[in-house]
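S.K.: no FASTA, just this:
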């Protein structure tokens, strides 16, 4: 039996429900307000999904994530059905936007628009990422061990950089600090070096801002209004770093003096291009939140007093120790990353805005891939709560807000690429991601043309609060993910709650605690495919029902389809007051012990959330 517990800190009054036939589809602009993503009803919105990268970092399909719009559409449908994703980070690249100085490739941007629409047509929100890795593929020689993406060839040619070499580097990321060509080019970008080009003198950072503004203007005009409403905003630049510091400079002062002024200039370009109501998803120094000491540097906008509602604090996190296989030989465990992700929450709160983890993940193949189920489980656990499962019930009042996140990554071309590495026909890359020997895609397409997950399905198709009518006090989800033949159970219900333990048994369960904000719109939770509505039982102050009915407007507890692909569902819980609420939701459970479980949960809520 599979179970979910949803606690809604509650008074036992009958709520006022919404108007008949309201479907509450996600069709409005999401903004940042009061430290969270919010919709037009004032509900907290949690964004979960993937980086849509695929071949966007490669030349194989000319910088597009998919070979065609049809591939993008089938991929968007598969992502919705297999994971319940409601948002993606969509990669675009300067080299393809502006292949020659002052010439914007609008045909490329038309194809980008088509592929973005494949996701908005499924009701999946999109935020655009101007991506770069190691500044540019054109810095690397044809026989190099590594490659990059980002700046166009004409920028690199005008820069006249030294021959690249990383020396003895065991990971491509070491080029950021060790490769003289990379560090020189990046330093020039931040100092806005003037380049001599066929179009005349051009300052490199100014030109990046110009092409980004033109790209945003194109997308705004090419997307229908209903699709553009589902565009969340823009990530101005992936994984920023200094290249090399000026005398007396460190990560904190570099962020303050160079990175934040760039973001403010980018924010102005967004406003001018018609994106004024959408936030900029700004990243701190890439080395800020590293768990490998020799990479870590101070940062995280420590010298920036505030960001505010027009920006989102946007961080990445990877377990470099686990990927090394040497620094952390074992697998991830309960609470492995709660401190790392709590740091992201705390910085977002201190900066007066919402936080998101726009990249996280672990290899699905290779010599450390055996860690994948535990690492991904621990990362999603840390997105859900500040607490490990062993402490959640005792300390749930400190669980904190639920973080939004985009897993790296979703590549339907995984293992089927044909990328000429650095344009070298003698170095054709077909395996994995075809980028620096990486293997991160959560999906592949099999020989029959079917989308197949490469990761544990219980980890990525999760219960999560996609919209909360009020303020979340605590959330956890025990996915019971499998690591080979072992079921990973990190959150254990206390022995002091025997009825709840009996009801849940060995099934999946989740707990949500929130206080209402008095709106008619419901709290919504994505129901994973392991929770078919017909076998879902809800026991709460709102109603007790097995197989919640389809929402028509008269039910306090109901189910409704998610936008897009058929067969994907969300649970709707209606409360129209500003008080606390609770409910127990279980899949396939008998209601015989519901009264005892409800009493235990009510007592726990009162004792924990005074």
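M.R.: Alright, I've got the coordinates. Computed from a prediction, not measured in an experiment: that's the story for all the values here. Numbering: from 1, shown residues only.

S.K.: from here on, contacts and neighbour counts on C-alpha atoms
M.R.: Fine.

S.K.: now the most centrally placed residue in the chain: how far from residue 222?
M.R.: Closest residue to the average C-alpha location of the chain: residue 406 at 1.7 Å, with Cα atoms, centre = their mean. Using Cα to Cα, to the nearest Å, we find residue 406 at a distance of 25 Å from residue 222.

S.K.: ok, second structure coming up, stack it against the first:
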């Protein structure tokens, strides 16, 4: 089969993952993923950057997508703009509208697509282990000092769905061009300045301005009204109630942290999306004089989880390093991650000004690594992406470079009706029609990757070939991890497009199924270990022995002739480090018993079929959510 046909076949297999029976149906189902509080650990010698680690010390890259379905987007006719006070939220914010599997109808006029519980059922089989959930200050604090608890309840609803799927959430205080309330209405835009619609971000009471809302060459960030509002923020100008804008903003962050302080699903908080300088500081000075001093003040308010901080938005255009001082200059809070956006060849100056791509395709990553080292912080790419027509070049390059530099990040975007800067295209992994949407095969092929979701020890290298399905992951463990110890194991995701056996060196493995994908729990022996895609003739393994496996393949008792039908006792062999909490028995496909308990050790079946053959199936569920199925045929005595 030629290369083109192999690629087409892999794409088709990836897109159909939710439409066909799982390819790994014989495997036990994957355990419920344990989410731990994350913190900043030691530098990884392979890239020289501090790493994000969980409470077990495993490196966690956080790879996934942006989700914007609760952003307070502009939803009005820009050619006939209404008064700002008449602008309404584009989606219902009452959690009841989304309960019990409900999902309100999509509004195709709005950029984003509402987040519903089925979104996480769609994400998890793709191997995404993190979302960057975009929030709006305008909905969190619609009036000065008045926190909207219903909106926070809606955020908590989404966090709960993510917890069920084993996906971390970064709560991102999102804004674009300051606010939906900054737009051309009655302003005279002269020369190269053009009328502009609103976008998203701050509430109306924090979006007052005297400068005209007109964008130079139509670029929303080059709007004097937007710059005026940012300048007020960096100067901590008083809000209508006399309290500084920064104090209001920090209090919103505190309200979020109070709600989610005890929930490890929330990996952390991003302070502001794509912040801009105001009038007082040159863009190259803004980070040191405006942004980072406020970031430091905000995180010192007392928090537990990670904070993600961005440089000013100019970096998206230049791909240049802008950081000169370490993070300790601004704050002693350690759990902070540097989270720039990288849009090389999309929003960089070469494409924006000359409509050509000549800036180095790895320039954004190299400068971001330099900035992160100067700050002494981990690096995480909060946004990257492109028009889907460039997926084979730009998007593949992003993932190749993230593997090369051992980085995580979140793609822009999960689902989208239309892109905010080019309404004729959408950048989503899923496209119309919504609710559930339509999977985009090439995006799934590239983004659903063989990748470590948690790595014991230190990652040395990651390689994955989207299309070929080849992968090779190397790491080094400081101490052995015993078979069945799910909480310390390295967790490897293998997408449905990869059918090759998983081969380990320096470790034993347990292999599980999740909706057609495979999740491999890896128990290093101590020292270097490797996981790679095998060749024809290779066998998945080495597997853990049945006595120590997290999902032991122990058969039902073998009959010797017919069996007495009055009762049959079946002993349950619980996996190491786990308990059996539920057992279901079927005879010829009909359920005959369900038993629940804290630590089940046996079940007894009564009144079995007499004088004929029948098939008994026992399904055991452990306290970690692993589902183990065992079947055998028996003949009942007359």
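M.R.: Structure received. Nothing here was measured: the structure is a model prediction, and the numbers come from that model.

S.K.: on that earlier part again, and the residue nearest to the centre of structure 1? What does it align with in structure 2?
M.R.: In structure 2, residue 406 of structure 1 lines up with residue 410, judged by TM-score structural alignment.

S.K.: quick one: which helix or strand includes its match?
M.R.: Assessed by DSSP states H and E, residue 410 of structure 2 sits inside strand 408-411.

S.K.: what's residue 338 of structure 2 aligned with over in structure 1?
M.R.: So, by TM-score structural alignment, residue 338 of structure 2 is matched to residue 313.

S.K.: okay, and its match sits in which element?
M.R.: With DSSP H and E as the criterion, the answer for residue 313 of structure 1 is strand 311-318.

S.K.: now swap in residue 251 of structure 2 and tell me
M.R.: helix 245-260.

S.K.: circling back: just the element for the spatially closest residue to the match of residue 406 of structure 1 that is not a sequence neighbour, please.
M.R.: Once flanking residues are discounted, residue 410 of structure 2 sits nearest to residue 65: 4.2 Å by Cα to Cα, 6 or more residues apart in numbering. Per DSSP H and E: residue 65 of structure 2 is located in strand 63-67.

S.K.: picking up where we left off before, and the gap between the equivalent of the residue nearest to residue 410 of structure 2 over in structure 1 and residue 271 of structure 1?
M.R.: Structural alignment (TM-score structural alignment) places residue 65 of structure 2 against residue 50 in structure 1. Applying Cα to Cα, the value for residue 50 of structure 1 to residue 271 of structure 1 is 26 Å.

S.K.: which one's more surrounded, the two?
M.R.: Using other Cα atoms under 10 Å, the more surrounded residue of residue 50 of structure 1 and residue 271 is residue 50, with 27 against 16.

S.K.: show me the contacts for the more buried one.
M.R.: Contacts for residue 50 of structure 1 (Cα atoms under 8 Å, 6 or more residues apart in numbering) come out as 85, 87-89, 405-410.

S.K.: next one: it from residue 343 of structure 1, what distance?
M.R.: 22 Å.

S.K.: repeat that for residue 38 of structure 1.
M.R.: 22 Å.

S.K.: out of those two, which sits in the busier spot?
M.R.: The residue with more neighbours, out of residue 38 of structure 1 and residue 343, is residue 38; 23 against 15, by other Cα under 10 Å.

S.K.: trace that one over to structure 2, please.
M.R.: In structure 2, residue 38 of structure 1 lands on residue 53 (TM-score structural alignment).
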